[in-house]
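Peer 1: Structure of the sequence below:
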Amino acid sequence: MIDDILFYTTVYVSLFVSVFWLLVFLGNKETKRKSLKKLPSLSVIIPAHNEEHHLENCVESLIGQDYPGLKIIIVDDGSTDSTAEAGKRLSRKYSFIRYIRKENRGKAAALNTGLSTVNSKFFGFIDADTSLSKNALRNMMAYFSSDAAAVIAVIKPVEPRNFVERIQKIEYMIASFTRKLMSFLNSLYYTPGFALYKTEIVKKLGGFDEDNLTEDLEIGLRLKDNGYRIENTAEDYAYTVVPKTMHDLFDQRMRWYRGHIYNTKKYSHMFFSKKHGDLGIFILPIQYILLAVTSPFLVLGIYDFLLALAKNIIDIKLVGYDFLYFFGTASFNFINPFTFFVVTLFATFLLILKVSERQIKEKISPFEYALYMIVYPFINLFLWIAAFTQEMLRTKKKW
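Peer 2: From the prediction side, this is the model:
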């Protein structure tokens, strides 16, 4: 009885969400924006903590943007490696680069330190382990409209090689495609990795929340709560270094997922709010609805699948491995409603993956697809359960 309820609920919710996003994709067409003839003033803040191996590459990618009048502000958040030497060397070499050293108080505090020195019309922040594609700054500026307060780019992992990195490659691809769809609905609510903002608006809203694990999500929700748009460009890329081990991935996702739980609780008044349109009515609630529905279904489904598999293996052994006997008598019940649903779900998800691959201009091998579709759901489920558990137990939050 419970299995049936979970099964049909999961089928309905999953199909509803899939059809919804497909209709959004088919009903909207991305219009390429024309580059601005006159570029507004822009400053980019680089918060850096122990980034000796990445800082110079990040700065070089900004210098290579060919953006007249660009100012770069490096905020060293109490680094204990040679980040300070690299920052000072770069500031001496280039007059438009400013280096600021401060005590270690976290990324948001570093961003606010940099923001306090900004007098340009627009500013951005970029993680020190991230670099930009050519002309990203110019192209992104064209997306600012009268009510747009921020613009984000596509985030891609840098040269993924091992198992953990390759799974993230597909995860980032789907996330970027979903953000594009959200922007069509004026429902994009976070600014990860690299983003540009209108300086006046962010300063008016009080800057970044320094007591927050995911300040990029919090500022996005705050912008949406105050009626501003967040735009997304699918043609410009920010390449970032991703975790290489399961341990590092776990630490990163605990910060991300716990930050997501904390901030959606902080802005819970936006859930089911007509004032916030599709974001309040659908986007914010459906994430937790899907998680609540699919998690127990996935766990029970695995149990039923393994139970049926074990039973059939025993039965096959008892009849001397006569497979024709099972198919002939229809007693081989390995193919059941659950496996049919799994196959259907895989086929639907594969379609979404292929569309994402084309839209984000990514190249995914069949092996990577198989790896992601078979392994990722279980890894992600485990990470979410761990995040909720840590939040309920109120364990110490780590950056």
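
Peer 1: C-alpha from now on. contacts and neighbour counts both.
Peer 2: OK.

Peer 1: If we go by neighbour counts, what in the lengthiest strand in the chain is buried?
Peer 2: Determined from DSSP state E, the single longest strand within the chain is strand 229-240. Residues 229-234, 236-240 are the ones in strand 229-240 that count as buried (16 or more other CA atoms under 10 Å).

Peer 1: and residue 196, that one's in a strand?
Peer 2: Yes: remark: residue 196 belongs to a strand, assigned using DSSP: H, G, I helix; E, B strand; the rest coil.

Peer 1: these two touch, right, it and residue 152?
Peer 2: Yes: contact criterion CA atoms under 8 Å: residue 196 and residue 152 qualify, at 6.6 Å.

Peer 1: which neighbours do the two share?
Peer 2: Taking CA atoms under 8 Å, 6 or more residues apart in numbering as the contact rule, residue 196 and residue 152 both touch residue 140.

Peer 1: quick one: which of these two has more around it?
Peer 2: A count of neighbours by other CA atoms under 10 Å puts residue 152 above the other of residue 196 and residue 152, at 28 against 25.

Peer 1: The more buried one: what secondary structure?
Peer 2: Here residue 152 is recorded as strand under three-state DSSP.

Peer 1: this one next, for a side-by-side:
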Amino acid sequence: MKRVVITGAGTVNALGQNVPDTMAAMREGRCGIGTLDIADLDRLAIKIGGQVRDFDPEAWFNRQQLSLYDRFTQFTLVAGREAMAQSGLEFTDELAARAGVILGNSGGGMNTLDENYRSVYEDGKNRVHPFVVPKLMNNAAASHVSMEFNLKGPSFTVSTACASSNHAMSLAFQMVQGGMTPAMVTGGSEAMLCFGGVKAWEGLRVMSKDGCRPFSANRNGMVQGEGAAVFVFEELEHARKRGADILAEVVGFAMSSDASDIVMPSKSGAARAIRGALVDARVDATEVGYINAHGTGTAANDKTESAAVADVFGAHADKLMISSTKSMHGHLIGGTGAVELLACIMAVRDGVIAPTIGYEEPDPECALDVVPNEAREADVDVALSNAFAFGGLNAVLALRRF
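Peer 2: Sure, this is the predicted structure:
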């Protein structure tokens, strides 16, 4: 089996429109959640989100491109350009034929969908733009990334709600590890902070009106975010031969299904995914120093995840640092695992642990070191990234310091 490393990273999210700005915000414990700037905000009960501010699509794309790119695709392409520039890879000849892109996404082109429902139902128009379908389809971002970077190998989108990105990155890892291709572009994106997207989540009654406070006893729900993160996963010797800068090594993954409930998480399902990632990575539980938690800020998730971590790590759970960066950038749904992988890279590469901000009151059912409110310097060899999705679909990735 081949060793797999990360040689490029890019992002657009509520904390920053590139990786350095995002990591700086994580170090500072900065909150990217605020009042939404969207149509019909007065008709929403939930008025906050981790929205990408001051993003100018016209600075990145021409008019013809914008007729094809929903907001989630725009975010993905900008993040992809950053990742590709850092990696220095050029996909030509045989490499182009073998390399591909696997991205996670849950809602597809929600802004396009919202705008065109308005056009038909509110404005009474009887036709929509001819590119509505290719603009809103879930695989649009992956397809446009493949076209922009000449990726002619296995390319597709994974849609498993909040675990989409982790599932996508796990599959990309597996393809490089197994020798199918020397490199893959992977990650995820989401942009459903529009009236319809927020209204749909309101119906679940799991949303906070004032902020995301994972693991804090006074938490009152999750907060949506938007954005993208894209990475280049590359076979180690391929990266070494061309002198690439290596950010971290991907060493394992696992997936599981709760097979029990469409929305309520399961401790055993989460624990099986965490334990499976350790086995796949050939890592002892005591080697793990940091976990980027799924940490949504709902009682169901936080208590279940804490119990799963305690179950897997036993006495070592007391020595683990586990934080939720959703407290800063919100829950990016299908794109969330990708943005959160940046915190794991920061932990193993830079020795900086992103905090769980908004933490105000200890919860005895979440008795872990959640790195409250302030970042911490620590020596971390192995980090895990947890993603536990609606539908009971779980995916955990393991990174090691290179």
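
Peer 1: what TM-score do we get after superposing?
Peer 2: TM-score of the superposed chains, computed with TM-score structural alignment, normalised by the length of structure 1, equals 0.27; 183 aligned residues with a CA RMSD of 7.1 Å.

Peer 1: just checking, what packs against the longest strand of structure 1?
Peer 2: Counting contacts by 3 or more CA pairs under 8 Å, 6 or more residues apart in numbering; DSSP states H and E, strand 229-240 of structure 1 packs against strand 130-132, helix 136-141, strand 148-157, helix 163-184, helix 215-225, helix 337-360.

Peer 1: Pull out the buried residues from the last one.
Peer 2: Residues 338, 345, 352-357, 359-360 are the ones in helix 337-360 of structure 1 that count as buried (16+ other CA under 10 Å).

Peer 1: now that helix against helix 163-184, angle please.
Peer 2: Per axes from the mean of the first three to the mean of the last three CA atoms, to 10 degrees, the angle that helix 337-360 of structure 1 makes with helix 163-184 is 70 degrees.

Peer 1: what packs against helix 337-360 of structure 1?
Peer 2: Under the contact criterion of 3+ CA pairs under 8 Å, 6+ apart, helix 337-360 of structure 1 touches helix 2-27, helix 163-184, strand 229-240, helix 284-318.

Peer 1: Which SSE is immediately downstream of the longest one?
Peer 2: Looking back up the chat, that one is helix 284-318 of structure 1. helix 323-329 (DSSP states H and E).

Peer 1: Return the set of buried residues in that next one.
Peer 2: Of the residues in helix 323-329 of structure 1, those with enough neighbours to count as buried (16+ other CA under 10 Å) are residue 326.

Peer 1: ok, back up a step: same list (the helices and strands packed on strand 229-240 of structure 1) but as TSV, adding distance to residue 304 of structure 1.
Peer 2: Output for those, formatted as TSV (distance: least, CA to CA, whole Å):
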stretch	distance to residue 304 of structure 1
strand 130-132	44
helix 136-141	49
strand 148-157	36
helix 163-184	26
helix 215-225	38
helix 337-360	9
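
Peer 1: and residue 386 of structure 1, which of the ones you listed is closest to it?
Peer 2: For those, the distance to residue 386 of structure 1 is smallest for helix 163-184, at 18.2 Å, taking CA to CA.

Peer 1: quick one: buried residues of the closest one?
Peer 2: 164-174, 176-184.

Peer 1: what angle separates that helix from strand 148-157?
Peer 2: Computed by the same axes, to 10 degrees, the angle separating helix 163-184 of structure 1 from strand 148-157 equals 160 degrees.

Peer 1: Return the angle between stretch directions for helix 163-184 of structure 1 and strand 229-240.
Peer 2: Using the same axes, to 10 degrees: helix 163-184 of structure 1 against strand 229-240 is 160 degrees.

Peer 1: Give me the helices and strands touching helix 163-184 of structure 1, please.
Peer 2: Here helix 163-184 of structure 1 touches helix 2-27, strand 148-157, strand 229-240, helix 337-360, helix 366-393, going by 3+ CA pairs under 8 Å, 6+ apart.

Peer 1: circling back: can you redo the buried residues of strand 229-240 of structure 1 as JSON lines with distance to residue 113 of structure 1?
Peer 2: Formatted as JSON lines, those follow (distance: CA to CA, whole Å):
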{"residue": "229", "distance to residue 113 of structure 1": "25"}
{"residue": "230", "distance to residue 113 of structure 1": "23"}
{"residue": "231", "distance to residue 113 of structure 1": "25"}
{"residue": "232", "distance to residue 113 of structure 1": "26"}
{"residue": "233", "distance to residue 113 of structure 1": "28"}
{"residue": "234", "distance to residue 113 of structure 1": "30"}
{"residue": "236", "distance to residue 113 of structure 1": "27"}
{"residue": "237", "distance to residue 113 of structure 1": "26"}
{"residue": "238", "distance to residue 113 of structure 1": "23"}
{"residue": "239", "distance to residue 113 of structure 1": "25"}
{"residue": "240", "distance to residue 113 of structure 1": "23"}
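
Peer 1: Could you single out the nearest of the residues you listed to residue 387 of structure 1?
Peer 2: residue 240 (23.4 Å).

Peer 1: leaving aside the residues next to it on the chain, what's closest to the closest one?
Peer 2: residue 130 (4.3 Å; CA to CA, 6 or more residues apart in numbering).

Peer 1: now that neighbour: how far from residue 194 of structure 1?
Peer 2: Computed as CA to CA, to the nearest Å, the residue 130 of structure 1 to residue 194 of structure 1 distance reads 8 Å.

Peer 1: Overlap of the contact sets of these two?
Peer 2: With CA under 8 Å, 6+ apart as the test, residue 130 of structure 1 and residue 194 both reach residue 238.

Peer 1: Which of the helices and strands packed on strand 229-240 of structure 1 sits closest to residue 375 of structure 1?
Peer 2: Nearest to residue 375 of structure 1, of all these, is helix 163-184, at 8.7 Å by CA to CA.
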